[in-house]
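Engineer: Provided below for reference: sequence and predicted model.
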Amino acid sequence: MTDTLTPVLTANWADERAWTLSAYAATGGYEALDIALGMAPEDVQTAVKDSGLRGRGGAGFPTGVKWGFLPPADPENPKPRYLVVNADESEPGTCKDIPLMMASPHTLVEGVIISSYAIRAERAFIYVRGEVLHVIRRLQAAVREAYEAGHLGTNIHGSGYDLELVVHAGAGAYICGEETALLDSLEGRRGQPRLRPPFPAVAGLYASPTVINNAESIASVPAIVKNGASWFAGMGTEKSAGVGIFSLSGHVKKPGQYEAPLGITLRKLIELAGGVREGHELKFWTPGGSSTPLFTQEHLDVPLDFEGVAAAGSMLGTRALQIFDDSVCVVRAVLRWTEFYKHESCGKCTPCREGTWWLVQVLERLEKGDGKPEDLDLLLDQCDNILGRSFCALGDGATSPITSSIKYFRDEYLAHLEQGGCPFDPAASTAWAESK
């Protein structure tokens, strides 16, 4: 496993007008499509399976295996198959898919065509968060270019394969990042998670067999087809193959997107990002976005792959590495995240709808210094009553920063109570000192 940057998806981002078809084609764009169309769909599926590509949207489920869950075609009751790309990127800290679609939308479009061919789908959708209008327009322009060039539509490249691709703008709900809520939204209903079974592979969009994959997962397919499964599997770690985009934000000198093999450490990534800002030290960080348990300095050398992060007590998630230095109040940061989850709860289930509201109430008391030490146990009890009991993963994700921050920073929570306010607030600290 190498620990240096390995640009694959990001290789053409710095090219002039990289988002256009001409620029993409100049770097070998759509060559993988010709290779795929010369293969049987089953062979494309096998290549993706053998590559070890795992879902890049958080769960890390093997992509090729997921495609294989589609039931065999029934000649007596034929149903269309659909590919849906989940590009509803909206979790705090997660910011890899939007720059990918902005810089090189044709990478995703080509991935959609190859993936749709592999699962025998004749209609595909890219579901994008509605607020990123500039990205939606760029995707739509790329799709239009692909149609005009014969990469989409009927009889693609003379292969006899037909595909229609629709770019769909969501209405700005975090819950629609959950795949079944996304399907409800795509069908024109309020986005709320569905009861499973049936699973989307059996009865998904319009009650038909559907594959739902993250944008980065689908965008990785052309490089796998073009370079071979063994090429991709040869990067990363044994069980977490390939490269991924690591999004560094917060208190580093050079925040941005760093594409590297899975298994790289945060220590190495921070070094590549120029280090933590001058005069400060790393305090805590998220390995996979705000819904994953926090890590601290002691986790700098944890391999950033699915197994390594899980063994250390968190989740790799979307590789959204939010870096916080010693100037940040962990209680205030956790409160802000929890307010987000309360606001974005769809309200379908009681543990999440009521639980996130109560979590905010207790955290607000603690952050203001108005609570009491027993509130920490109350918080953990509330989290325990949400974890594993909510309808979807939003409730579970809301508890992660709370439980992990109490685990690593209990003293900071208690300091708020001792000082009657946030110890990082100069006014509160002065008032506490004068009261003594």
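Structural biologist: Okay, I see it. Bear in mind that the values here come from a model prediction, so they are computed numbers and not experimental data. Numbers count the residues shown, from 1 in each chain.
Engineer: C-alpha only now, for contacts and for neighbours.
Structural biologist: Noted.
Engineer: isn't Trp107 right up against Ala219?
Structural biologist: For the record, residue 107 is Thr, not Trp. Yes - when contacts are counted by CA atoms under 8 Å, Thr107 is listed as touching Ala219 (5.6 Å).
Engineer: ranges for the strands of the chain?
Structural biologist: 82-87, 123-128, 164-169, 210-214, 243-250, 256-261, 282-286, 295-296, 320-325 (DSSP state E).
Engineer: of these, which is nearest Gly355?
Structural biologist: Of all the strands of the chain, strand 282-286 sits nearest to Gly355, with 22.5 Å by CA to CA.
Engineer: and here is the other one:
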Amino acid sequence: MTVDTPEKLLTPVLSAFWDHSESWTLETYRHHEGYEGLRKALAMPPDDVIAYVKDAGLRGRGGAGFPTGMKWQFIPQGDGKPHYLVVNADESEPGTCKDIPLLFANPHSLIEGIVIACHAFRSNHAFIYLRGETVPVLRRLHEAVREAYAAGFLGEDILGSGLNLDVTVHAGAGAYICGEETALLDSLEGRRGQPRLRPPFPAVEGLYACPTVVNNVESIASVPAIMNRGKEWFRTMGSEKSPGFTLYSLSGHVARPGQYEAPLGITLRQLLDMGGGMRPGHRLKFWTPGGSSTPMLTEEHLDVPLDYEGVGGAGSMLGTKALQCFDETTCVVRAVTRWTEFYEHESCGKCTPCREGTYWLVQLLRDIEAGKGALADLDKLDDIADNINGKSFCALGDGAAAPIFSSLKYFREEYEQHVTGGGCPFDPVKSTAWADTPGSTTHREVTA
């Protein structure tokens, strides 16, 4: 694609009017074609709506990128049970900050998407599970739901279609594990949030043992634009296997951090160009494509397409598109230690690999960072991470292992310097000594 300026790559849809006065109100939303997609969806048979979303190619925006329409299609019909939609707004992945700004500035896009989704797989009750600490967002979401009821977009016989739908907003209590879909369902039911053993999957036995769809906020909020503007329009953006627009959260040591809504497949180099690059006088050292639970990448991956296939081919995951960028002043060991401490603290303790493994990872990393480790500890780190990865109840264990594997792959020398140099070389006391060691050109530049 040839463009005159990097900014022309942006595709503001969900964020099109975030900067408008009172963007969160129903009046502003309707002024920007709000609820027009719902009218078109309600005029279609439910199965046709599912097929339409499938044909558009919308993939889940919360992690693994599973096709949204296919997820809806898994709900059994004619089973005589209630069907539920649960929107996962428990955004708490370190580095991820897209769903909360979206709900704060444009909550009606989510509500409209909820009504369309519930029409599609025949649900009469939806739940929004929100991160409880975000009280201003909670208030705006409650007000948006109230406005939608008052305008006839929620409640009985929506727009004369015969669809009855209630929406419940539930505030979580701050547990990271409740971002895992089955732990979220347990929390909604009033139990301690812990992952369930699967099968059965939520589509068969989810909330209250009934068929349930769990979708990310951005996934559902993207549906109204698809229904209103058309699946062909949606497919003009992104790539063949990863079509459409999405929100990229650019943060860290960058000149202009923030939300950049762009087509899937854009590169970090292009996003950094729009964000003013790294902070003046510094360069990129490592970054995460989807938050701290995705394997880190380096400067050599600046031109990797930021879609599911491109990032996967580079050995990582697109995840939540949380692009945390770190410059050369950052100690990799310290960053990985802090992330691992988070995962150890947030582990629910239900399964042994995660509960015990994250604890021992933290002990080893703290020793290495303090200069008390041994070179053999590096292999031990790798071994413990391998015993967690793919062997825990949920993806929290995999997320804890990812930074270990990737940082050892790209920055093993830095780990070794912590051991042989008696501590963190980024410490002012240590940095001068490390700059004089053989093969430390990068860090000689840092201290200079």
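Structural biologist: Nice, thanks for sending it over. Bear in mind the structure is a predicted one, so any value in this text is a computation, not a measurement.
Engineer: tm score of chain vs chain?
Structural biologist: The TM-score (TM-score structural alignment, normalised by the length of the first structure) is 0.97; 431 aligned residues with a CA RMSD of 1.3 Å.
Engineer: measure the residue mapped onto Arg338 of the second structure from the first structure to Gly191 of the first structure for me?
Structural biologist: Aligned by TM-score structural alignment, Arg338 of the second structure pairs with Arg336 of the first structure. Separation of Arg336 of the first structure from Gly191 of the first structure (CA to CA, to the nearest Å) stands at 23 Å.
Engineer: which one of these two has more residues nearby?
Structural biologist: Gly191 (24 against 14; other CA atoms under 10 Å).
Engineer: ok, now which ones touch the match of Arg338 of the second structure?
Structural biologist: Residues counted as contacts of Arg336 of the first structure (CA atoms under 8 Å, 6 or more residues apart in numbering): none.
Engineer: check Leu139 of the first structure too.
Structural biologist: Applying CA under 8 Å, 6+ apart, the residues near Leu139 of the first structure are Met101, Met102, Pro105, Val167.
Engineer: try it again at 10 Å.
Structural biologist: Taking CA atoms under 10 Å, 6 or more residues apart in numbering as the criterion, Leu139 of the first structure is in contact with 19, 101-102, 104-106, 108-109, 126, 128, 133, 145, 166-167.
Engineer: what does Ala400 of the second structure give?
Structural biologist: Taking CA under 10 Å, 6+ apart, we find Ala400 of the second structure in contact with 292-295, 336, 339-344, 347, 354, 357-358, 361, 385, 388-389.
Engineer: inside helices: which ones of those residues?
Structural biologist: Among the contacts of Ala400 of the second structure, DSSP state H puts 336, 339-344, 354, 357-358, 361, 385, 388 in helices.
Engineer: who wins on neighbours among these?
Structural biologist: Cys354 leads those on contacts (other CA under 10 Å) with 30 neighbours.
Engineer: how far away is the aligned partner of that residue in the first structure from Gly397 of the first structure?
Structural biologist: Per TM-score structural alignment, the equivalent position to Cys354 of the second structure in the first structure is Cys352. Separation of Cys352 of the first structure from Gly397 of the first structure (CA to CA): 10 Å.
Engineer: between the two, what contacts are shared?
Structural biologist: Residues touching both Cys352 of the first structure and Gly397 (CA under 10 Å, 6+ apart): Tyr341, Ile386, Leu387.
Engineer: residue in the second structure paired with the second one?
Structural biologist: With TM-score structural alignment as the criterion, Ile386 of the first structure lines up with Ile388 in the second structure.
Engineer: that match contacts Thr358, correct?
Structural biologist: Yes - here Ile388 of the second structure lies in contact with Thr358, judged by CA atoms under 10 Å, at a distance of 8.1 Å.
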